[in-house]
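Peer 1: pasting a predicted model and its sequence here:
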Amino acid sequence: MPAPIVNSPTPPQSSLPPGEHVIQDDASIFSTVKIDDEGREIYRRTLDFNLGFETILQYYPDGTSSYSTSFDGQFGINNLYNEQGWIVSQEDTLIGFRKTWSYDALGFISQTSYSTTDIATGPQIERETERTPEFFYTTKDVYYGPTESPSFTVLGSEFGTLRISYDASGLVSNLAQTYVFGNTSKIVDQWNDAEGARIPHRHLEYNRDGKIVLEERFDAGDNLTYQTKTLDDGAHYAMSMAPDGQHIQITETDGSIRIQETVRNDGSLFVTKLGNGASVESTSHDDVFTSTEGGATFVFKDGFGDDVIRNFHTGGANHDTIVLDTDREVNSWYYNGNDSIIIVGNVDYDTIILKGVNIEQLHQGDILIV
């Protein structure tokens, strides 16, 4: 830990007699000096009339002391020292900052706190990863461990905090950011470096009630590998990414799965479950959908490719619905004896195959064209 910034803990002895004295040190420099009954200089005010610069050093009966400067009558820096002569606070009203120091039992600096009226940028660049988080702060708290290097630093602003941890060699080992954003009360980003290599980090969001509404996890290459969030309607969504790029997405409502789908490497959807009331939109790739309970909605826009729907429910109050967002011609007929096919367009056409559905089973309302 670093040593303290030290002022003389006791007033210096003077050759002047007790009392107050005015001394002219130069043609334009005058000093006012106070000597106590023990012959110690407990006060010195020096003024340079040419420069308009003034300094005051004062020792108090309780053993503390202060040192202040001013320029053209405007107060500048004011330092306060404790009984040991260690600085405990510094304030600069011209620049607009204040800094305080705390010490451990051995007299080493254990913490420094800094606040400013101007916005500063931090932190320093991560030497191993060359990653620099963007964070603007008005307060800075530095906590020291057993070495000269800080153990961790906390930057603060009206929008939140950024905590920076350091390893024994002084390299950044962890960052955790918390801030307020819109209706979200707290967001935390964390990442770590181990032996110079990036390792996974995560991102959390909390609502005003303190509940997690979003969690994201990233691999060493900053790729999203896992995501879970609360949707606007209260449903819960989770996504897990495989190393090959495929990822599974699950949406739950009241604990039951509404949608379970796999996004394949080519970007197409493979939906294995689509609950009552769920809605899914086709991609531009060849997708496969499975209706589970009926009451699902499938949305197709021009250019959706060649898609398949399994277990399509026709007619009745719990029928599934195909919504075609197109101005092109739509036709349907039997396909391979057991299935039905819907063709949208004539030349560059898209198709939907309804597995196990006889064309005569389709009812009005099963297919909507918008």
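Peer 2: All right, it came through fine.
Peer 1: for the rest of this, base every contact and every neighbour count on C-alpha atoms.
Peer 2: Will do.
Peer 1: count the neighbours of residue 243 for me.
Peer 2: 9 (other Cα atoms under 10 Å).
Peer 1: residue contacts, residue 234?
Peer 2: Under the criterion of Cα atoms under 8 Å, 6 or more residues apart in numbering, the contact partners of residue 234 comprise residue 253.
Peer 1: that one: what secondary structure?
Peer 2: Judged by DSSP: H, G, I helix; E, B strand; the rest coil, the three-state class of residue 234 is coil.
Peer 1: how close does it sit to residue 329?
Peer 2: 38 Å (Cα to Cα, to the nearest Å).
Peer 1: what does residue 265 give?
Peer 2: Residue 265 sits 31 Å away from residue 329, taking Cα to Cα as the criterion.
Peer 1: OK, contacts around the residue nearest to residue 254 when sequence neighbours are not counted?
Peer 2: Using Cα to Cα, 6 or more residues apart in numbering and skipping the chain neighbours, the partner closest in space to residue 254 is residue 235 (7.3 Å). Shown here is residue 235, whose contacts under the criterion Cα under 8 Å, 6+ apart are 251-254.
Peer 1: what helix or strand does the residue nearest to residue 338 when sequence neighbours are not counted sit in?
Peer 2: Using Cα to Cα, 6+ apart and skipping residues adjacent in sequence, the residue nearest residue 338 is residue 356, 5.3 Å away. Under the criterion of DSSP states H and E, residue 356 resides outside all helices and strands.
Peer 1: wait, a helix at residue 222?
Peer 2: No - judged by three-state DSSP, residue 222 forms no part of a helix; its state is coil.
Peer 1: second one coming, line it up with the first:
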Amino acid sequence: MIGNSNNEVSYTKIVNAKAPSFDYGHDGGGIELFGTMDNIKIHDNWIENTVGFIEAGGYKNSLTNISITNNVSLNNNGFVDIHNGGGSFASTFKNVDVSHNTVIEQNNAAKQMASIFLDSAHQAGQISVHDNAIYLNAGDSFFKQSGDYHYDNVFYRNSNATHLYNDWGMTLNAGETFATLTPAGTASIVQAVAAQSGGAGSTLVAATQVGLTPASSVPLPPVPLPPVVSAPAPSLPAVPTPVPVPAPAPAPAPAPVKLARTDVAVVDGNRITSTYDASGTLTNKVVLHADKSRDVYASAITGKDYTSSYTSYDSTGKAVLLESFRTDGSLVMKKAFGADTTTETYDAAGTLTNRTVQHADKSREVYVGGVVGKEYAATSTSYDKVGKIVLQEQFRDDGSLIMRKVIGLETNTKTFDAGGALTSETQLHADKSKDVFLSSISGKSYTAEHDSYGANGKLEFVDRTNLDGSHTQTAYQANQTLTSTADVADTFKSFGSNTFVFAAGFGKDVIEGFHAGSGRGHDTLWLDKSEIADFASLKSHISASGSDTLISLSATDTILLKNILPASLTEVDFAFEDHGLLHA
């Protein structure tokens, strides 16, 4: 039991520290903190088969700056019991650090209480539980109280009845995982947990297996006996003196064992706790700042795609930055927490392979780099708050844009060449019809093309921009509307039952395959009322031109109907619309 400040318990092995109890069946335990105290260090201890590794409380006392690090707790029916509220032993706690411990319960029952037991809900600044490896064979839960006071722990859970929290909650905090323990040959369970926890847990594995054997079990060296000499009897002949038998040499003393250690220093007001393994390698460093923010460095990590990590916490204990590194120091992953959470991953060459920005409203952007085997080297995808894609982009190695797709009620897709010029644009409408615009065309008689498709997927018309700036418009279905391009010559090709629109200033146009007359499938010319008011006024503007018909609305606006005679035209072949409607 510890009852006052500035005490340390280290490099100690405690086994079977329990006795029968009328109240509890068995009682006892490894270490007890009771009363007001400050600056307590409990590290590098092995405690086994007791009733709890440590219990802390008092009679409304204050316990501050308690460090419980790098210990092994084996089959103690509980690890940490903190009386932070409620009951006769309630006390106040501040800055209790529980880190890099290995906790193993092989014999606990299904109704066993939580391994880390807080009487009352956690309050900010009370306790921090991190970088521990905890194995429960059964038992109710790892923690009694939920909260953000724990992080970067590995939990081995062998029963579906075991929950993270006593309230059946299962939500992990930052850096935490549920894991399955794989037997490792003849290795003990402590060694197996240490090998598979990726830097979490205690480094006190080799030392406890070799160097903490109880003194009573160490064999004593044999003691050499003096030589025996027989005295001659007076009445008997002399007997030869026996030759002394040399005693065996003393057994050599056990070789000294290097133990893991934890050093604590205060530099410029910062409390620095450094943990080393038995070989002297730094495995963990915690820098606690005056404002209670802290930086945590972990190294010599095995079994992961990184060998070291850095985590920064603000004064409330929330993680604000997490980074992991390879052996050569190159960055593997970076995660920044805030209003938005940004996660980045990098390959060994330092190339950004993924960036995810998660917003508070659950919308997010995902960037993927280092893509091989595609015409693009990177992609960017935006999701709305319900997880639907709203934007997709593809990029070349040099960062230039290849494709952008905007998704909503309608979908717009654009592609670009290496010089940044637009090469195509597709507008997919809500009714599944679409318009495709091709541009920057080379090696053809035209430089641009507009293709229109119906909701059934069939091509309806094509409008090509020729090298000289004129247009060729072709209808492939009935009931299509083709509009003359202002100030340039258009050549139209009719399918039948088509409408041709001519606003004032349309130029000199030609229609091939015009269906004249009033019969089924005839075409219709929409003319601008500002140029011609009605069919009666139009008649004087219609004339024959060889086997064709020429309609002259002005010196610059004419329509030539190929292979159509004026007499075949009827009033139903024309419609006269207000100028504003034709430009709508």
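Peer 2: Happy to help now that I have it. The structure displayed is predicted, hence computed values, not measured ones.
Peer 1: can you give me the TM-score here?
Peer 2: Taking TM-score structural alignment, normalised by the length of the first structure as the basis, the two superposed chains have a TM-score of 0.65; 297 aligned residues with a Cα RMSD of 4.2 Å.
Peer 1: burial count for the counterpart of residue 364 of the first structure in the second structure?
Peer 2: Taking TM-score structural alignment, the alignment pairs residue 364 of the first structure with residue 571 from the second structure. Residue 571 of the second structure has 14 neighbours, counted by other Cα under 10 Å.
Peer 1: likewise for residue 147 of the first structure?
Peer 2: When counting by other Cα under 10 Å, one arrives at 12 neighbours for residue 147 of the first structure.
Peer 1: and the one 10 residues further on, by the same measure?
Peer 2: The tally of other residues near residue 157 of the first structure (other Cα under 10 Å) stands at 17.
Peer 1: residues in contact with it?
Peer 2: 136-139.
Peer 1: ok, residue 405 of the second structure next?
Peer 2: Taking Cα under 8 Å, 6+ apart as the criterion, residue 405 of the second structure is in contact with 391-393, 411-414.
Peer 1: which of these lies closest to residue 527 of the second structure?
Peer 2: Ranked by distance to residue 527 of the second structure (Cα to Cα), these are led by residue 412 at 32.6 Å.
Peer 1: can I assume that closest one is in contact with residue 434?
Peer 2: No - with contacts defined as Cα atoms under 8 Å, residue 412 of the second structure does not count as touching residue 434, sitting 9.7 Å away.
Peer 1: anything in contact with each of these two?
Peer 2: Counting by Cα under 8 Å, 6+ apart, the residues touching both residue 412 of the second structure and residue 434 are 426-428.
Peer 1: relative to residue 24 of the first structure, how far out is the residue nearest to residue 137 of the first structure when sequence neighbours are not counted?
Peer 2: Sequence neighbours aside, residue 157 is the residue nearest to residue 137 of the first structure in space, at 4.7 Å (criterion: Cα to Cα, 6+ apart). Taking Cα to Cα as the measure, residue 157 of the first structure falls 47 Å from residue 24 of the first structure.
Peer 1: swap in residue 273 of the first structure?
Peer 2: Summarising the geometry, the distance separating residue 273 of the first structure from residue 24 of the first structure, computed by Cα to Cα, is 92 Å.
Peer 1: follow-up on the earlier one: in PyMOL, select just the buried ones from the contacts of residue 235 of the first structure.
Peer 2: Written as a PyMOL command, the selection of buried residues from the contacts of residue 235 of the first structure, which uses 16 or more other Cα atoms under 10 Å, is:
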select buried, resi 251+252
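Peer 1: okay if I get the contacts of residue 235 of the first structure as a markdown table plus secondary structure and distance to residue 244 of the first structure?
Peer 2: What follows is those, written out as a markdown table (DSSP: H, G, I helix; E, B strand; the rest coil; distance: Cα to Cα, whole Å):
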| residue | secondary structure | distance to residue 244 of the first structure |
| --- | --- | --- |
| 251 | strand | 22 |
| 252 | strand | 25 |
| 253 | strand | 29 |
| 254 | coil | 31 |
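Peer 1: quick check: the farthest pair among the contacts of residue 235 of the first structure?
Peer 2: The span of the contacts of residue 235 of the first structure, defined through Cα to Cα, is set by 251 and 254 at 10.2 Å.
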